[in-house]
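Q: give me a 3D structure for the following:
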Amino acid sequence: MPSHVFADRPAPQPPERGTVDALITRTRRLRGDVDAVRRDAVTDEDDPQGRWQRALCDLAVHHLDDLSAHLGQLKEGLPQEPRDAFEDEFAEYEADHAQSTGSLLSRVGSAEWNLLTDEVSWSDELYQILGRSPGSGPMTLDELPSIVFAEDQGLLTALVTDCLVDGRPIDGEFRMVRTDGRVRTVHMMGEPVLDADGSTAAMWAVLRDVSELRRSQRAVRETRDSLQRRQHFAQTEHRLAVELQEAVLPPWRGSLQFPLDGEGPTALDVAARYLPSANSALIGGDWYDALQLPGGESLLSVGDLTGHGVSATSAMAMLLGALRGMAVAGIRPGQLMAHLNQLLETSVQPALGSAVCCRYDPASQTLSWAQAGHPAPLLFRNGTGRALTPPDGVLLGARSGAEYEQAEVRLLPGDLLVLHTDCLTRRNAAEEGETDRLLALAPRFAGARDAQECVRTVVETFGEDGREHDACVMVARIGA
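A: Next comes the predicted model:
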């Protein structure tokens, strides 16, 4: 856009119309595509990712609107006949383009303040931007600060001084209050107009209403910051959940022998594995536990709490700590489940859970067990497997004062128990659990060297990668 300072130079010839027309067409097409994405963008206030995407689309639309407007001016080129001051700086948009872009030209106006004659000239667009009636006339440089925010008046004064006193081009932005009370953000670029002696004779400026553009930029910035805070919070919560889970689940790896001080035909060889979900953010409340109890008995348990993250792992830690304490105190599985149900019911963050708790006595080779809405243990013997008949028991936290039955089964040397959470046999919500697939592993279990090899067989069969939900599996073989 040529200024008065360079009025003695020939105006550059605009590019060929065909080239500009092609650019305008491509810009409009791109603008339509972005606008379609914007309409489809999620606008849920609780979704910072969706708000950020919508804000970016808004910002892109504003930039493309302005680009299309500038290309329209470039296409029109400079008028052949001189016009009033600065009208030669702005060509009219094509009628259809003005409608599609919301009359973008009304957001750009021009002004000239003549220091020699005190004359002031405003374009019609500048009156629209500032909400001032043309009948009121333009404002002088002394009057202009009266409609500028008090905090921004110093900036305007500095810009005017730089232009008039130092003879430098100016470029700045400030907020103005229209006569109707609306606040607009205005970007001003200008240059001094020099007379024949090189002295400043006037100041001219182009003022652009960038309120919507800045609003979109601010929305992008705020939603990006909100998303980053959300991501940081999620990463912190995930790290805490992992640390809490690792602190609570049994620290042993590989196989564990019960009793710890020897082997025998009735001893237990125990191995277990936690299978995380593919989405590392979805750390759930699944657990497994094996514990040597006073008197030589052993505790075996697996369970699952609803929810994910720190709330689920903290509730799991509370439940597992209570389970261990009550088992060490000698409370039998049925009554133990009733106490856990009451604990969940009265906790600050109520949750539902399923669990199976087994107490094995090597002296009598008896397994006493109870369950709360959980898959029954699988018993493998002589190359075949079956699910134990479950005693009655509802989900933990589902019903106040619930009672839990207790069952017993005598185990033989060579028997193998498999305890698991219900998501072990399915990788995603669309699949259904298949106990038969676990029972079909009986021949491979029979040929396994130890419980750890059996666990590896289960993991190979049902997959450790790409799981939608986390899961646990525990294998206990009689006769370590």
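Q: could you use CA atoms for every contact and neighbour count after this?
A: OK.
Q: I'd like to know which elements whichever helix or strand residue 311 is part of is packed against.
A: Assessed by DSSP states H and E, residue 311 sits inside helix 309-328. The helices and strands touching helix 309-328, judged by 3 or more Cα pairs under 8 Å, 6 or more residues apart in numbering; DSSP states H and E, are helix 211-248, strand 298-305, helix 333-346.
Q: at 10 Å instead, please
A: Helix 309-328 makes packing contacts with helix 211-248, strand 287-292, strand 298-305, helix 333-346, strand 353-361 when contacts are defined by 3 or more Cα pairs under 10 Å, 6 or more residues apart in numbering; DSSP states H and E.
Q: would you mind getting the angle between that helix and helix 211-248?
A: Taking axes from the mean of the first three to the mean of the last three Cα atoms, to 10 degrees, helix 309-328 and helix 211-248 form an angle of 20 degrees between their directions.
Q: alongside the first, I'd like the structure of this one:
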Amino acid sequence: MPSHVSADPSADQPSPRGTVDSLITQTRRLRGDVDAVRRETSPQDGEQGRWQRALCDLAMHQLNDLDEHLAQLRDGPPPVRPALPGLPAPRAAVPEPARGSLLSRVGSAEWNLLTDEATWSGELFEILGRDPTAPPLTLDELPSLVHADDQRMLTTMVTDCLIDGKPIDGEFRVARADSGLRTVHMMGEPVLDADGSTASMWAVLRDVSELRRSRHAVSETHDSLRRQQHIAQTEHRLAVELQEAVLPPWRGPLRFPHGGPGTLDLAARYLPSSTSALIGGDWYDALELPDGEILLSVGDLTGHGVTVTSGMAMLLGALRGMAVAGARPDELMGWLNQLLDASVQPSLGSAVCCRYRPETRTLVWAQAGHPAPLLFRNGTGCALPPPPGVLLGATTGAVYAQAEETLEPGDLLLLHTDGLVPRRAGIAAQLRLLALAPRFAEADTVQECVDTVVEEFGETEREDDACVLIARVTD
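A: Take a look at the predicted model:
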């Protein structure tokens, strides 16, 4: 910062009035736009809302100050007070604005080293919490108002200014009796006499407490968002790893059982949501049981994230264990409902469970609030009539029924979760699936059938995760 002696007088001339008026208009228009955004942002919107509001508050503080400073530039400097004896005329003090305006946070001071006199603007008394009728503090007395941790820093800044001629630009905290700690930004410079010696020090002090609080709020919410993002990424990775650990790692069609009549060719696919990065609780499964029957199941546990994925893994493990023990599909649904109902974190789920007997080509199945399997035969398709069954976890002691269907060689069975198509599509979604019957009939493998479903539904804006499992009866 140049001294008063070396300052270029032409630099003190304000910009042309018309240009400044234009800047003021633009600033106020921008301030109105920012204020509109701030009013639309609620702190109740979570961390993202608090982050946005803190940024808006910070921008409003800065735009308000800019508006006031531009008004000063337009109106020109106030009358300059007389110089202290033996010193060149100081810069104009900051004008005394109306109480409550943003510029009421700005004051000025000058300390004469020759006479040990101090001159403060009236607003500086307000900023520092001093009685305006009391004499202004000298440079030696000024640190008494400052927080103990900042006193050494202030003393160093003042010493460097007076001895080495360094400009002051720093902040310190003031302990006010009426409003606690306030943060003050001080900018100052030495005033030189005719011999080039430091004769006084001039400074502008600004109360930046609200600005610092806004920046602190921005910093805190930013850190909080980063922590939440890290947690979300970690949870997503854990959910993916857990899902991959429990779902069959099929990379092509499977053939169950290993020989005998009524063999099933199977293929399946998990389709993530196209509107969410979170992993859901959808599953598909096929398992050859000890008695030679084949277990087929698909299901969906409501929600997303690690908790839901771990709940899905628990249900699938229980389903497999009970099926190996010989439980019928209706019994499986009842026990899964009891398991969800007794969980520490109750939730809802839907499922279809089938047991297929290869010797008789018989399918016995039950459902719990889930879309029925679709049966495709001779180039046409239909939904199997569903037996009664409510959502898993919806009611204590729910009883489930089961249905039986005899399949024929070449029949194709399609099981899917309801996230495959948008819920709002309703019956139209099922009709779209049934309309794939001619293409299924022309397919050489069940993997081609799965690819057909993915081609038809995989690229749409699905609202949820989805699973599709297709089984075809061979000779």
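Q: before we move on, the earlier item: average distance between the helix holding residue 311 of the first structure and the second structure?
A: When the second structure is superposed, helix 309-328 of the first structure averages 0.8 Å from its matched positions, counting by mean Cα distance after the TM-score superposition for the first structure.
Q: could you tell me where that helix falls in the second structure?
A: Counterpart in the second structure of helix 309-328 of the first structure, with TM-score structural alignment as the criterion, is residues 305-324.
Q: find the nearest non-adjacent residue to the equivalent of residue 157 of the first structure over in the second structure, please.
A: Alignment of residue 157 of the first structure against the second structure is given by TM-score structural alignment, with residue 155 as its counterpart. For residue 155 of the second structure, the nearest residue in space outside its immediate sequence neighbours is residue 143; the separation is 7.3 Å by Cα to Cα, 6 or more residues apart in numbering.
Q: how about the nearest residue to the counterpart of residue 414 of the second structure in the first structure, chain neighbours excluded?
A: If you follow residue 414 of the second structure across to the first structure using TM-score structural alignment, you land on residue 418. Nearest non-adjacent residue to residue 418 of the first structure, counting by Cα to Cα, 6+ apart: residue 475, 4.7 Å away.
Q: and what of residue 326 of the first structure?
A: The shortest distance from residue 326 of the first structure to any non-neighbouring residue, by Cα to Cα, 6+ apart, is to residue 336 (6.7 Å).
Q: tell me the contacts of that neighbour?
A: Applying Cα atoms under 10 Å, 6 or more residues apart in numbering, we find residue 336 of the first structure in contact with 322-324, 326-327, 330, 357, 370, 404.
Q: which one (most neighbours) among these?
A: Taking other Cα atoms under 10 Å as the neighbour criterion, residue 370 ranks highest of the contacts of residue 336 of the first structure with 28 neighbours.
Q: secondary structure element holding the residue mapped onto that one from the second structure?
A: Structural alignment (TM-score structural alignment) places residue 370 of the first structure against residue 366 in the second structure. Element membership for residue 366 of the second structure (DSSP H and E) is strand 362-368.
Q: average offset between that strand and the first structure?
A: When the first structure is superposed, strand 362-368 of the second structure averages 1.1 Å from its matched positions, counting by mean Cα distance after the TM-score superposition for the first structure.
Q: my read: residue 368 of the first structure touches residue 406, true?
A: Yes - Residue 368 of the first structure is in contact with residue 406 according to Cα atoms under 10 Å; the separation is 6.8 Å.
Q: give the residues shared as contacts by these two.
A: Taking Cα under 10 Å, 6+ apart as the contact definition, residue 368 of the first structure and residue 406 share the neighbouring residues 332-334, 357-358.
Q: can I get these in JSON lines including distance to residue 283 of the first structure?
A: Compiled in JSON lines, those are given as follows (distance: Cα to Cα, whole Å):
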{"residue": "332", "distance to residue 283 of the first structure": "30"}
{"residue": "333", "distance to residue 283 of the first structure": "27"}
{"residue": "334", "distance to residue 283 of the first structure": "28"}
{"residue": "357", "distance to residue 283 of the first structure": "22"}
{"residue": "358", "distance to residue 283 of the first structure": "25"}
